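> Following is a predicted model, sequence given first.
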Amino acid sequence: MDHATHASVAPPPAAGGRPDPARPRAGGRWEALRRAAAGQWAAWAFLAPVVVYLLVFYAYPLYRNVELSLRDYTVRSFVRGDAPFTGVANYADVLGDPAFGPALWHTVVFTLASLVFQFTIGLALAVFFVRNFPLSATLRALFLVPWLLPLIVSSSTWSWMLNSESGVVNAALAALGAEPVHWLTSPDWSLWSVIIANVWIGIPFNLVVLYSGLQAIDPAVYEAAELDGATGWRKFRHITFPLLRPVSAITLLLGLVYTLKVFDIIWIMTRGGPSGSSTTFATWSYRLGFGNLLPEFGRGAAVGNLLIVAALVFGLIYIRVQRRQALA
């Protein structure tokens, strides 16, 4: 084949002798790949601190807690690192312990009562503050104070207020002619005392989140409902509450996870007493691991893992419900 044949097969050059811009250059493909690889490395560089943080402060402690619960750790074996492997024996001991039933019941009551009152009061306050009126911003800021205070300060304050001898709550009851209540030293009242303190601390969180959700609702929806003759309660029932459902769900989930692991308030106010009447899984786990002269690290870790499993189960339920609502 001669040169004329080759010339007829080759594509004609672009006008002016320049190469056709539609044809890729020889190094263009590799340049694009190099840039893509550089972008991926940059993305991993930004993700690296987060990954390291999760591994160091979440994955390793979780692994360590599981490992503790599967061995018979004492102070000596903990230092030497030669604790014998016991499998699920610690979990069996915990489930068979007479303190398991009361601790489970107290955890359920403490969690559900706190969630109900925190959410109800927080929603009522959010609905109240969503209407603009003078000093509304100032009042909202004041309601955030319990959330901003350190837990040790809030718990100590409630311990003083509910003191049987010198507390201001009993002083107010005496002024009204009522008998004093042994809030922190009575088995009938100790659990409700820590619930009251936890509700007071958790209301601001519910208020802030639900208030943000209410502000995201289009006012035109309420105007249309008013034209149809809807009253305040009907607007709340058929408009506010349904549109606020996604925000309410995440608020309840976060409140549930937080309340399950509440330790500071209970330990500072009652130490789980008297006679274990306010002991939850969180305080029981701490008492087993650190509250005795002969600590039981394995059993304490087993109780802590039960709390983790409970939070994980509720988290999976929330994800499943959210997916169903998205598909509906």
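Structure received.

> When you work out contacts or count neighbours from here on, use the C-alpha atoms and nothing else.
Fine.

> Number of residues surrounding residue 245?
When neighbours are counted by other C-alpha atoms under 10 Å, residue 245 registers 13.

> Could you report the distance from it to residue 118?
For residue 245, the distance to residue 118 (C-alpha to C-alpha, to the nearest Å) stands at 16 Å.

> Point to the residue nearest the middle of the chain.
residue 254 (3.5 Å; C-alpha atoms, centre = their mean).

> any idea which helix or strand carries that residue?
helix 245-260 (DSSP states H and E).

> Quick one: list the elements packing against that helix.
Applying 3 or more C-alpha pairs under 8 Å, 6 or more residues apart in numbering; DSSP states H and E, one finds that helix 245-260 contacts helix 100-129, helix 190-215, helix 297-327.

> so what secondary structure elements neighbour the next helix-or-strand element following that helix?
Using DSSP H and E, the helix or strand that follows helix 245-260 in sequence is helix 264-269. The contact analysis (3+ C-alpha pairs under 8 Å, 6+ apart) places helix 264-269 against helix 151-161, helix 190-215.

> deepest of these, which one?
Compared across the helices and strands packed on helix 264-269, helix 190-215 shows the largest average neighbour count, a mean of 21 (mean count of other C-alpha atoms under 10 Å).

> Second structure for comparison follows:
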Amino acid sequence: MLTRTRTQEVAAFDDSVVSRAAAGFTARRRSRQWTAFAFLAPLVVYLAVFYAYPLYRNIDLSVHDYTPRAFVRGDPEFTGLDNYLDVVSDDTFLAALRNTALFTLGSIAVQYALGLALAVFFHRNFRLSVVLRAMFLVPWLLPLIVSASTWSWMLNSDNGIVNTVLQAFGIGQINWLTSPDTSLLSVTVANIWLGIPFNLVILYAGLQNIPADLYEAAGLDGANAWQRFWRITFPLLRPVSAITLLLGLIYTLKVVDIIWIMTKGGPADASTTLAIWSYREAFGTGQPDFSPAAAVGNLLILIAFTAGLVHVRLQRKEET
């Protein structure tokens, strides 16, 4: 009987130890979960306030008829997809879509090519490399209004420095900003100049992660500079190139300030992109029409979102 009682006491003690250990483990687990939630909360709040809510408001704007009076009274009429249908059927839509494609693809292609060339050039670490690299960052550091105003002055038809130089070589006056044939090209060139430093910085950082041993081994095997670039640099830089092009695409799709300051989307919508069209509908005419502007903005968001999905899919395909 005494032995049985002793056995029961030991079993009860073991059960108590196990229970306390389990309770302690549960408490520590809950503590870690609360700690994780505490670290995650600022990000969730940030995304909700600055992304989810604005997106919700933009969608709400696009499916109602928000006039200035409706904003004040808070009773906009629900229109469903009518604003989207009006935007797509508008004569400006196809022109803006074409200009957006030309402006965006032309900008990111030339920005990437020149940025990559400069990154490879500066990767040699020659004398004054740091100084010259810093000078190439100047366009990135200047306020956009300063850059756009400078390009407007340079491309001015009457007294711009570009036409002055061309006339010195016997070339007649070119109406860079006021001709439908050259206005889109002009704003694209200005945007390329602004975007080169970003591509240079990102691609140069990617080049730093490529082992120098690979270049030394290729040199010993007799590979020339082009072969080393095509067989080593370009393939190993592919992930960095993909994210650089994606970010460039997203940024260029929403460019407004450069085009608005230089041409305001004209003449005759020759340089009107979807972003400019959206801004002009909302703020540029003196008679705000917020709902169509929101619908155009949502189309831009959809294009950028689709590009992001394509990027993620390609990345997963490469990883597998």
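Arrived safely. Here the structure is a predicted model, which means the values were calculated and not measured.

> buried sites along stretch 109-128 of the second structure?
Within stretch 109-128 of the second structure, the residues scored as buried using 16 or more other C-alpha atoms under 10 Å are 110-112, 114-116, 118-120, 122.

> sorry, that was for stretch 213-227 of the first structure
213-214, 222, 225.

> Same question for stretch 66-80 of the second structure.
Those buried within stretch 66-80 of the second structure under the rule 16+ other C-alpha under 10 Å are 66-67, 76.

> Onto which residues of the first structure does it map?
Alignment of stretch 66-80 of the second structure against the first structure: residues 73-87, by TM-score structural alignment.

> ok, residues contacting that stretch?
For stretch 73-87 of the first structure, the surrounding residues in contact (C-alpha atoms under 8 Å, 6 or more residues apart in numbering) are 70-72, 294-298.

> try 10 Å this time
67-72, 289, 293-299 (C-alpha atoms under 10 Å, 6 or more residues apart in numbering).

> can you tell me which of these are in helices?
67-69, 289, 297-299 (DSSP state H).

> Next, the contact list for the alignment partner in the second structure of residue 203 of the first structure, please.
With TM-score structural alignment as the criterion, residue 203 of the first structure lines up with residue 196 in the second structure. Contacts here follow C-alpha under 10 Å, 6+ apart; on that basis residue 196 of the second structure touches 107-108, 110-116, 118, 136-137, 139-140.

> Name the SS class of the equivalent of residue 236 of the first structure over in the second structure, please.
Structural alignment places residue 236 of the first structure opposite residue 229 in the second structure (criterion: TM-score structural alignment). Here residue 229 of the second structure is helix, with the state taken from DSSP: H, G, I helix; E, B strand; the rest coil.

> Enumerate every residue touching residue 229 of the second structure.
Contacts of residue 229 of the second structure by C-alpha under 10 Å, 6+ apart are 120, 215, 223, 235-236.

> in what helix or strand does residue 80 of the second structure lie?
Going by DSSP H and E, residue 80 of the second structure is not in any helix or strand.

> Report how many residues lie close to residue 20 of the second structure.
The number of residues near residue 20 of the second structure, taken as other C-alpha under 10 Å, comes to 12.

> so what corresponds to it in the first structure?
In the first structure, residue 20 of the second structure lands on residue 27 (TM-score structural alignment).

> just to revisit the earlier point, would you mind measuring from the match of residue 236 of the first structure to residue 245 of the second structure?
19 Å.

> Nearest residue to the corresponding residue of the second structure for residue 283 of the first structure in space, please, no chain neighbours.
For residue 283 of the first structure, the aligned residue in the second structure is residue 276 (criterion: TM-score structural alignment). Excluding its sequence neighbours, the residue lying closest to residue 276 of the second structure (C-alpha to C-alpha, 6 or more residues apart in numbering) is residue 256, at 5.6 Å.

> just residue 253 of the second structure next, same as before
Nearest one to residue 253 of the second structure, counting by C-alpha to C-alpha, 6+ apart, is residue 104 at 6.2 Å.

> Check residue 237 of the second structure too.
Nearest to residue 237 of the second structure is residue 206, by C-alpha to C-alpha, 6+ apart, at 6.3 Å.

> how close does the one you found sit to residue 234 of the second structure?
From residue 206 of the second structure to residue 234 of the second structure the distance is 10 Å (C-alpha to C-alpha).

> shared neighbours of these two, anything?
240-241.

> wait, what's in contact with the counterpart of residue 209 of the second structure in the first structure?
Alignment note: residue 209 of the second structure maps to residue 216 in the first structure; criterion TM-score structural alignment. Residues counted as contacts of residue 216 of the first structure (C-alpha under 10 Å, 6+ apart) are 210, 243-244.
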